[in-house]
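[1] Pasting a predicted model and its sequence here:
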Amino acid sequence: MKRDMELVRDLLLLIEKNDDSKELIIPENWNREIVAYHLKILDQAGYVKNNTKWAANKPMWLIASLTWDGHEFLDSIKNDNVWVKTKDGVKKKGLELGSIPFDVLKEFASIQLKSVLGI
């Protein structure tokens, strides 16, 4: 399965809004298996603590909380202007958002945020 960085951003935003002790209520048009996969890899990367519960080989309860690093990354991509500039910059280089290393994406988003802040 390919990483979907739009979904990653949407998940991080959703988790931030959610109470850590409650199940994530995801939009009906989101695929629960794809969401569960992205929560798993975000956990592996240290950005969330994932507590997804499975039943009958399906993710039934999606529970996750942001880590410090998750908050830091989300803060760098939360602003819509920064996110658009990050995506556009990647596309201008002829690349897809999900095909570049995560650390490169993080650094590029950070540069875009610094530009918006005038730093």
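    Cool, got the structure.

[2] alpha carbons only for contacts and neighbour counts from here, please
    OK.

[3] measure stretch 48-59 end to end?
    Distance across stretch 48-59, first residue to last, is 17 Å (CA to CA, to the nearest Å).

[4] Return the distance of that stretch from the chain's centre.
    17 Å (CA atoms, centre = their mean, to the nearest Å).

[5] quick one: buried residues of that stretch?
    48-52, 59 (16 or more other CA atoms under 10 Å).

[6] Quick one: residues in contact with stretch 64-72.
    Here stretch 64-72 makes contact (CA atoms under 8 Å, 6 or more residues apart in numbering) with 12, 15-16, 20, 23-24, 39, 46-52.

[7] try this one next to it:
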Amino acid sequence: MKRDQDFIRQLLLKYEAEDDWVLMTVGDIFGSSEEERRENYHMHLMMDEGFLTPIGNGTFRITSYGHDYLEAIRDDTVWAKTKRGALSAGGASLRLMFEIASSIVKQKAAEALGLPL
């Protein structure tokens, strides 16, 4: 299964919108639907990167690092520029996507404030 950066973004936005900070994994890894397996796979990728952390049997939460990534990629314009940057580089890891998005946000903030950041 391929990693889908857009799907990871969608999942983080979905998880953040939940009423509770304790989130549950979806379905059984082996007996679940294709969409549930896809979500579980991407959840594990986000755990690998430190965006999510398990907190119990079948439960997890978004980490501070995950919230930072989400803040950097939340804006659709920033996300589009981030993807273009990754594409021009020939692809990117989640960490590089975060760095690209953070650089774009930092540049926007510097321009808006008139200060070098």
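    Arrived safely. Computed from a predicted model, the values in this text were never measured in an experiment.

[8] Let's see which of the buried residues of stretch 48-59 of structure 1 end up in strands.
    Applying DSSP state E to the buried residues of stretch 48-59 of structure 1, the entries found in strands are 48-50, 59.

[9] List the residues that contact residue 15 of structure 2.
    With contact taken as CA under 8 Å, 6+ apart, residue 15 of structure 2 is in contact with 23, 62.

[10] Mind jotting down where the strands sit in structure 1?
    Counting by DSSP E, the strands of structure 1 are 48-50, 53-55, 58-61, 64-66.

[11] Out of those, which gets nearest to residue 115 of structure 1?
    strand 64-66 (25.7 Å; CA to CA).

[12] what does that closest one correspond to over in structure 2?
    With TM-score structural alignment applied, strand 64-66 of structure 1 matches the range 60-62 in structure 2.

[13] what about that stretch, how far off from structure 1?
    On superposition with structure 1, the mean distance recorded for stretch 60-62 of structure 2 (mean CA distance after the TM-score superposition for structure 1) is 1.9 Å.

[14] mind listing the helices for structure 1?
    5-17, 32-44, 68-77, 80-92, 102-117 (DSSP state H).

[15] buried stuff in the second one?
    Spelled out, it's helix 32-44 of structure 1. 32, 34-40, 42-43.

[16] Please apply the same query to the longest one.
    Along helix 102-117 of structure 1, these residues count as buried under the neighbour rule (16+ other CA under 10 Å): 105-106, 108-113.

[17] Likewise for the fourth one?
    Taking 16+ other CA under 10 Å as the neighbour-count basis, helix 80-92 of structure 1 is seen to contain the buried residues 82-83, 85-87, 89-90.

[18] dump the residue contacts of the most centrally placed residue in structure 1.
    With distances taken as CA atoms, centre = their mean, residue 8 lies nearest the centre of structure 1, 2.4 Å away. By CA under 8 Å, 6+ apart, the contact set of residue 8 of structure 1 is residue 38.
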